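Colleague: The following comprises the amino acid sequence and a computationally predicted model.
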Amino acid sequence: MARQASTTGILTDTTDSTDAQGGVAYPIDRTARVYIAGHRGLVGSALWRHLRSQGFTDLVGRTSSELDLRDREATFEFFAIEQPDVVILAAAKVGGIGANSTRPVDFLSDNLRIQVNVLDAALAHRVDRLLFLGSSCIYPKFAPQPITEDALLTGPLESTNDAYAIAKIAGILHVQAVRRQYGLPWISAMPTNLYGPGDNFSPTGSHVLPALIARYERARGQGERSVVNWGTGSALREFLHVDDMADACLFLLEHFDGPTQVNVGTGKDLSIRELAEMVASTVGFTGETRWDETKPDGTPRKVLDISTLTKLGWRSRVGLAEGLAATVEWYRTAGAGVRGQG
């Protein structure tokens, strides 16, 4: 039975719905039209570079000023015009502990609207292949480590970013629901902490690694004797270079078809204190590092179990020391063009 899009953009035929438990993935034609939502962001720009390098010839992207994905009518109009074959949903409102804890409504509302509009529009236009990108913050604060995919919804979230996490969890369930009701081979991937060229280095809105790079580089350049970081430095985190993430995204689209979100990371973690020491050394800062223990650490430890992905045959390639050095070099070269520095 042919499926028709209603005036609200939702497919009206729900007959013959199935619970898609997984199928056989297959390579994507390099001439397929691929829409990267959020193509100017950290992940989106890396995806654009990687797909180009892999021979894709028809990539589509819009800046937030060109297309506000929170606007449902504009989002559906875009899909009607562009008719993408593949969608990678990398667009999101993101930020570090400070931004998430002080503006939870923004992170919940904006991300829910972006996700619902893009996923509904993709469904209305019968997009066959879709990858939804979430975040490792979807998992409970005290989940057993390393965190397996089945830890989802088994405990309370970290309070400093629970609103963002709930939005991302809703996206995962949305993708699973589409699989069950319409049988489309849509999938979700949950990256660990990402870093690399194109990151946001804002003093108030960035994640920990770019924040440290900006802080230590500024201190070095201005001859400051000390740097103050949030928390105790004891929290353990895992970091993945964004070029590895882009490679993993294409790999999953071509090798995985299942309802469960797939963790993407290195499987290795280190303390924020150790990370700060690495950043200081990399940028050449020789002063003192102090810790403001009145500020939150966030989740005590967060490292992903990546066995699902490694069993499929994928592994990260960029080591932290190598990736950090390259990111610092990019940060210095990009100058005023760096996000968060303008």
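Modeller: On my side now, so go ahead.
Colleague: going forward, measure contacts and count neighbours with C-alpha atoms only.
Modeller: OK.
Colleague: Which parts of the stretch 151-300 of the chain are strands?
Modeller: Secondary structure of the stretch 151-300 of the chain (DSSP state E, counting those that start in this stretch): strands at 187-191, 193-195, 226-230, 236-237, 239-241, 262-264, 270-271, 288-292.
Colleague: The structure to be compared is supplied as follows:
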Amino acid sequence: MADHLSQTIFVAGHRGMVGSAIVRHLKSLGYSNIMTAARDELNLLDQAAVQHYFQTHQIDQVYLAAAKVGGIHANNTYPAEFIYENLVVEANVIHSAHQAGVQKLLFLGSSCIYPRMAPQPMKEEVLLTGALEPTNEPYAIAKIAGIKLCESYNRQYGRDYRSVMPTNLYGPGDNYHPENSHVIPALIRRFHEAKLKGDAEVWVWGSGTPRREFLYVDDMAAASVHVMTLLPGQWQEVVTPMCSHINVGSGSDQSIREIAELIAQAVGYTGDLVFDTSKPDGAPRKLMDSTKLSAMGWQPQVALGAGLKHAYEAFLGAGHG
């Protein structure tokens, strides 16, 4: 076990919400040789720089958590950046890892890879069976390409590159930008500011009827490490060469209205919620089927209510109070 814990692990995107959670979890398990590189040290969009980094460091495993992410508004406003930057980062890291002889890599994708009208809950096998949600199609296509990159290097070169598709994530390290963030951090900020100002009501994007599944980011980190520590035989029992990704979800979903009410409760906002039906809803429902992951012996630990309280505490601790 000591040899296992001493392996050199590179976490790409360690300053992001997921990457920082993976680093926290690895350290909690006793991993001591964790490599990270800030953007001013290593620009993942620079192919030559990424190749040089891998060639000059002895890396055993890679967690590819680096990505350009955002909510509906950001995806709608910056589609070119979302497809370009995500394609380039994953291509640079996966190819450079292969060239440097790295055998194990974990690619983190997103639930938005699935068709907009996919049967619920969404199984891994529905990938590429229908049209994507238009508001985040460029980002989704980039993430699908990442899965197929991993599959291609596995098939052609015998690599052990695995992919996990998380549902909507939230928690410490989230992005609280008023326009470019996802629904939970955006509402945490909105309710917090409304509470401070004594506002009688808070407007929420959309009708409130779409259903979404959420997972606390530390649960996602634990699932990622769990997947990476599975023996190849254990992993290959639940995936196929042409469907080599697995879903990571909480197993339940709530309406946006229910989520907003839970966030207001966690923040302590007691005013009214008003839903702006002129704003886009996105996909009507996004619940993932995570039975493959359950079969691998992993279950989430943080319930939504408790997770939202932790997230609000992290928001205040990050200086937003």
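Modeller: That came through fine. Quantities reported herein were computed from a predicted structural model and do not represent experimental measurements.
Colleague: Can you pull the TM-score for these?
Modeller: With the length set by TM-score structural alignment, normalised by the length of structure 2, the two chains reach a TM-score of 0.95; 312 aligned residues with a CA RMSD of 1.4 Å.
Colleague: hmm, back to that, adding mean neighbour count and distance to P210 of structure 1, write the strands of the stretch 151-300 of structure 1 out as TSV.
Modeller: Putting those into TSV (neighbours: other CA atoms under 10 Å; distance: least, CA to CA, whole Å) gives the following:
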stretch	mean neighbour count	distance to P210 of structure 1
strand 187-191	25	16
strand 193-195	22	7
strand 226-230	17	13
strand 236-237	20	14
strand 239-241	24	11
strand 262-264	26	20
strand 270-271	16	15
strand 288-292	13	16
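Colleague: Any chance of CSV for those strands, columns distance to A280 of structure 1?
Modeller: Below are the strands of the stretch 151-300 of structure 1 laid out as CSV (distance: least, CA to CA, whole Å):
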stretch, distance to A280 of structure 1
strand 187-191, 25
strand 193-195, 16
strand 226-230, 10
strand 236-237, 17
strand 239-241, 17
strand 262-264, 27
strand 270-271, 14
strand 288-292, 9
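Colleague: Of all those strands, which one is nearest N117 of structure 1?
Modeller: Ranking those by proximity to N117 of structure 1 (CA to CA) places strand 187-191 first, at 16.6 Å.
Colleague: which residues in structure 2 does the closest one align to?
Modeller: Alignment of strand 187-191 of structure 1 against structure 2: residues 162-166, by TM-score structural alignment.
Colleague: Please apply the same query to stretch 50-58 of structure 1.
Modeller: Under TM-score structural alignment, the counterpart of stretch 50-58 of structure 1 in structure 2 spans residues 25-33.
Colleague: List the buried residues of the matching stretch.
Modeller: By neighbour count with 16 or more other CA atoms under 10 Å, stretch 25-33 of structure 2 contains the buried residues 25-26, 31.
Colleague: what do you get for stretch 240-258 of structure 1?
Modeller: Those would be 240-253, 255-258, for stretch 240-258 of structure 1 by 16+ other CA under 10 Å.
Colleague: so of these, which ones are in helices?
Modeller: 242-253, 255 (DSSP state H).
Colleague: what's the most distant pair in these?
Modeller: Longest span within these, CA to CA: V242 and H255, 19.5 Å.
Colleague: Please name the residues that touch the corresponding residue of structure 2 for I166 of structure 1.
Modeller: In structure 2, I166 of structure 1 lines up with I141, judged by TM-score structural alignment. I141 of structure 2 sits next to 83, 113 when contact means CA atoms under 8 Å, 6 or more residues apart in numbering.
Colleague: How much space separates I141 of structure 2 from I113 of structure 2?
Modeller: Taking CA to CA, to the nearest Å as the measure, I141 of structure 2 falls 7 Å from I113 of structure 2.
Colleague: before we move on, what about L187 of structure 2?
Modeller: Taking CA to CA, one finds L187 of structure 2 at 24 Å from I113 of structure 2.
Colleague: ok so, going back, any idea which of the buried residues of stretch 25-33 of structure 2 is closest to Q234 of structure 2?
Modeller: L26 (20.8 Å).
Colleague: I'd guessed that closest one sits against V225; true?
Modeller: Yes - in this structure, L26 of structure 2 is within contact of V225 by CA atoms under 8 Å, at 7.4 Å.
Colleague: returning to what we had before: who's in contact with the match of stretch 50-58 of structure 1?
Modeller: Counting by CA under 8 Å, 6+ apart, 5-9, 218, 221-222, 225 sit against stretch 25-33 of structure 2.
Colleague: make it 10 Å
Modeller: 2-10, 19-24, 34, 59, 218-225 (CA atoms under 10 Å, 6 or more residues apart in numbering).
Colleague: got it, and stretch 212-220 of structure 1?
Modeller: Residues beyond stretch 212-220 of structure 1 that count as contacts (CA under 10 Å, 6+ apart) turn out to be 200-203, 206, 209-211, 222-229, 272, 275-287, 289, 324, 327-328, 331-332, 340-341.
Colleague: Now which of these would you call buried?
Modeller: Buried among the contacts of stretch 212-220 of structure 1 by 16+ other CA under 10 Å: 200-203, 206, 209-211, 227, 229, 272, 275-280, 282-283, 285-286, 289, 324, 327-328, 331.
Colleague: Tell me which of these fall in helices.
Modeller: 209-211, 272, 275-280, 282-283, 324, 327-328, 331.
Colleague: Next, give me the two most distant ones among these.
Modeller: Longest span within these, CA to CA: I272 and Y331, 20.2 Å.
Colleague: For the stretch 1-150 of structure 2, which segments are assigned as strands?
Modeller: Using DSSP E, counting those that start in this stretch, strands in the stretch 1-150 of structure 2 cover 9-12, 34-35, 61-64, 104-108.
Colleague: what stretch of structure 1 does the longest one fall on?
Modeller: Yep, that's strand 104-108 of structure 2 we're talking about. Going by TM-score structural alignment, strand 104-108 of structure 2 sits over residues 129-133 in structure 1.
Colleague: gap between the two ends of the match of stretch 50-58 of structure 1?
Modeller: The first and final residues of stretch 25-33 of structure 2 sit 13 Å from each other (CA to CA).
Colleague: Likewise for stretch 150-165 of structure 1?
Modeller: For stretch 150-165 of structure 1, the separation between the terminal residues is 16 Å (CA to CA).
Colleague: Can you give me the buried ones in it?
Modeller: Applying 16+ other CA under 10 Å to stretch 150-165 of structure 1 flags 152, 157-158, 160-165 as buried.
Colleague: could you redo the residues you listed as JSON lines and give each row distance to R113 of structure 1?
Modeller: Shown next, in JSON lines, are the buried residues of stretch 150-165 of structure 1 (distance: CA to CA, whole Å):
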{"residue": "L152", "distance to R113 of structure 1": "22"}
{"residue": "L157", "distance to R113 of structure 1": "21"}
{"residue": "E158", "distance to R113 of structure 1": "22"}
{"residue": "T160", "distance to R113 of structure 1": "21"}
{"residue": "N161", "distance to R113 of structure 1": "18"}
{"residue": "D162", "distance to R113 of structure 1": "17"}
{"residue": "A163", "distance to R113 of structure 1": "13"}
{"residue": "Y164", "distance to R113 of structure 1": "12"}
{"residue": "A165", "distance to R113 of structure 1": "14"}
